[in-house]
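Engineer: sequence and predicted model, in that order:
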Amino acid sequence: MPGAQLGGTLTLDTQLVLAGFRASDAIAAPRRGGSILWTRRRSLRLQGDAPQFPIAVVDFESTHLPAESAWHVQLSGDLNTATMGAVLLLVNQQKKSIVTAFQNAASPRPIDRVYLSAAYADIARSMIEHALADLDFELENDYPEESLGATLQNLLATFFPNVSVQNLRLRREQSPNLFATEVQAAVGIFEEA
């Protein structure tokens, strides 16, 4: 089947149906053949439909990035830009174990989980730092759905519920290292490893 036809949402309807007539004295018992006894609907997003984090594997030696880095989170555009166009994770192709971890992300080995957890925490920290550095960013602002601003709002609401942007900015300014550690704790680094 062509890949273009595999995108979208697959909806599976499962039904338990009475095969034929059944005599019963119970008032609520099904009697007619074809009566639906149970039903369940499940929807599954297929590869082409579900949002995915944009990742590119590149040789850091051919870029301005430090050649020994494992990855780099690139954030660009304003807060109304679509997240998929504003965020890019660059993975250093020279770091084979990291590349393999991302390739195995759907079914990671124990070592892959460690690498992915570290990357996840660093990506979250980078995105939170980006939000706090942009003085136009506020939790109360109305950003388009799936925009960078909306994604950052969701990220902060997930990891720092009921904490104002001003409070987070102040904590970050007063002690950047402690704030980075707070992000690690909020993200739950290595909990899945």
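Structural biologist: Done, it's in.
Engineer: C-alpha from now on. contacts and neighbour counts both.
Structural biologist: Fine.
Engineer: list the contacts of residue 59.
Structural biologist: If you count contacts by Cα atoms under 8 Å, 6 or more residues apart in numbering, residue 59 has them with 67, 92-94.
Engineer: of those residues - the most surrounded one?
Structural biologist: residue 92 (23 neighbours; other Cα atoms under 10 Å).
Engineer: any idea how far residue 99 is from that residue?
Structural biologist: Counting by Cα to Cα, to the nearest Å, the separation of residue 92 from residue 99 is 7 Å.
Engineer: identify the contacts common to these two.
Structural biologist: With contacts defined as Cα under 8 Å, 6+ apart, the residues adjacent to both residue 92 and residue 99 are residue 57.
Engineer: ok, and here's another one to check against it:
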Amino acid sequence: MRAMPFRTASEASVQFTPPRLQVGDAIFEAGDAVPSWDFLAAPTILGFFRVEPDELLRSTGMRDLDGLSGTIQVDCRATGFRETVTVPVLSAVGAEAPLQVRIGPHTVAGELEVRYGLVLDREREVGLEMAASKRGSRVYTPTRSYRFPLEGDAAGFPTEAFDFEPTGYPSEACWHLNFRADSLDEPFMGAVRLFINTGHPAASTLLSGVASIHRSVLFHGVVEQLLVSAASRWSDELPTEYEEGTVGHVLQELSSTYLRMGLAEAISAVHGDGDRVFTRLRAATGLLEGRQ
């Protein structure tokens, strides 16, 4: 444990209940599979905490609890999402106080990590008891974090299904791939969204998860667009290693699997002999064979 330049709260001075994840009307504990989650869901992390004021003052050396807050922090490594909510500890004296984080749709994927803590949210007068005084000082940091794997049907690729007609997308289009990435180091799941038009006759087939010719066309189209976008945005002077889950890592895997070459080589090939590259890609992805 890292030594702090100020006194910290004792284990007996604060209690945090294990957080839970709410998706719709369903409640899940940390570690549970979450089959009802998808990228359109707007989940909520539910937590509570309670403090023992006398013990909290004794252990921290503080004269009062003003400016001290309980915190809950939610992180999603796959998309880069982070949200922190703070609640004054005075509301957690004698009764549990809620700590809740509401998460918007299409902002998280893969897994959520939740951490609790106590933090100063304002500057305090410097005392003689080695009490924390600087804003942002973490007076209590539990060693445990809680993880929620998001394992809905859409967990493998960020997909949203809706009717295109009222949204401005061409109503006759079957899908739209939204790929926005300013860097190869960005989390892939936060940079890409596949929109399926529920008003199209093939929508149910594409969303079923069953291999079909329709899905092989979709798969090839997505892979091709990702590679073309990469070739138009980045030079061929690229690193050979990327952190897992990043845009660069996913594009590297696609290039290796379907073109048998590294990402830099694939981008160079797209610029130099794109026609041949795309023909190889059609063969490798099984276009019109119904394998996907």
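Structural biologist: That came in fine, so what should we check first? These numbers were taken from a predicted model, which means no experiment stands behind them.
Engineer: now the contacts of residue 59 of the first structure in TSV, with secondary structure and distance to residue 6 of the first structure?
Structural biologist: Shown next, in TSV, are these (DSSP: H, G, I helix; E, B strand; the rest coil; distance: Cα to Cα, whole Å):
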residue	secondary structure	distance to residue 6 of the first structure
67	coil	38
92	strand	30
93	coil	29
94	coil	32
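Engineer: can you tell me which of those residues is closest to residue 181 of the first structure?
Structural biologist: Among these, residue 92 lies closest to residue 181 of the first structure (Cα to Cα), at 24.7 Å.
Engineer: just checking, that closest one touches residue 66?
Structural biologist: No. Applying Cα atoms under 8 Å as the test, residue 92 of the first structure and residue 66 come out as separate, 9.7 Å apart.
Engineer: ok, which stretches of the stretch 151-292 of the second structure are helices?
Structural biologist: Assigned by DSSP state H, counting those that start in this stretch, the stretch 151-292 of the second structure shows helices spanning 203-207, 213-233, 247-259, 263-284.
Engineer: what touches both of residue 92 and residue 66 of the first structure?
Structural biologist: Common contacts of residue 92 of the first structure and residue 66, defined by Cα under 8 Å, 6+ apart, comprise residue 60.
Engineer: quick one on the thing from earlier: JSON lines for the helices of the stretch 151-292 of the second structure, including mean neighbour count and distance to residue 22 of the second structure?
Structural biologist: Output for those, formatted as JSON lines (neighbours: other Cα atoms under 10 Å; distance: least, Cα to Cα, whole Å):
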{"stretch": "helix 203-207", "mean neighbour count": "17", "distance to residue 22 of the second structure": "24"}
{"stretch": "helix 213-233", "mean neighbour count": "18", "distance to residue 22 of the second structure": "32"}
{"stretch": "helix 247-259", "mean neighbour count": "19", "distance to residue 22 of the second structure": "29"}
{"stretch": "helix 263-284", "mean neighbour count": "17", "distance to residue 22 of the second structure": "39"}
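Engineer: out of those, flag the one nearest residue 56 of the second structure.
Structural biologist: Nearest to residue 56 of the second structure, of all those, is helix 247-259, at 45.1 Å by Cα to Cα.
Engineer: so where is that closest one in the first structure?
Structural biologist: Against the first structure, the aligned range for helix 247-259 of the second structure is residues 148-160 (TM-score structural alignment).
Engineer: for the helix or strand where residue 83 of the second structure lies, which positions count as buried?
Structural biologist: Element membership for residue 83 of the second structure (DSSP states H and E) is strand 81-88. Across strand 81-88 of the second structure, burial judged by 16 or more other Cα atoms under 10 Å covers 81-82, 86-88.
Engineer: so that strand aligns onto which residues of the first structure?
Structural biologist: The counterpart of strand 81-88 of the second structure in the first structure, using TM-score structural alignment, is absent.
Engineer: and that strand, what does it pack against?
Structural biologist: Secondary-structure packing of strand 81-88 of the second structure (3 or more Cα pairs under 8 Å, 6 or more residues apart in numbering; DSSP states H and E): strand 68-76, strand 97-102.
Engineer: dump the ones you listed to CSV, plus mean neighbour count and distance to residue 15 of the second structure.
Structural biologist: Converted to CSV, these look like this (neighbours: other Cα under 10 Å; distance: least, Cα to Cα, whole Å):
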stretch, mean neighbour count, distance to residue 15 of the second structure
strand 68-76, 23, 10
strand 97-102, 20, 11
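Engineer: nearest to residue 236 of the second structure, out of the ones you listed?
Structural biologist: The closest of these to residue 236 of the second structure is strand 68-76. By Cα to Cα, the value is 30.2 Å.
Engineer: so the closest one versus strand 97-102, what angle?
Structural biologist: Orientation of strand 68-76 of the second structure against strand 97-102 (axes from the mean of the first three to the mean of the last three Cα atoms, to 10 degrees) gives an angle of 30 degrees.
Engineer: so residue 240 of the second structure touches residue 266, yeah?
Structural biologist: No. Between residue 240 of the second structure and residue 266 there is no contact under Cα under 8 Å: 11.9 Å.
Engineer: what stretch of the first structure does the helix or strand hosting residue 47 of the second structure fall on?
Structural biologist: Element membership of residue 47 of the second structure, judged by DSSP H and E, is strand 44-51. Counterpart in the first structure of strand 44-51 of the second structure, with TM-score structural alignment as the criterion, is absent.
Engineer: which secondary structure elements does that strand contact?
Structural biologist: For strand 44-51 of the second structure, the packing partners by 3+ Cα pairs under 8 Å, 6+ apart come out as strand 14-16, strand 20-23, strand 97-102.
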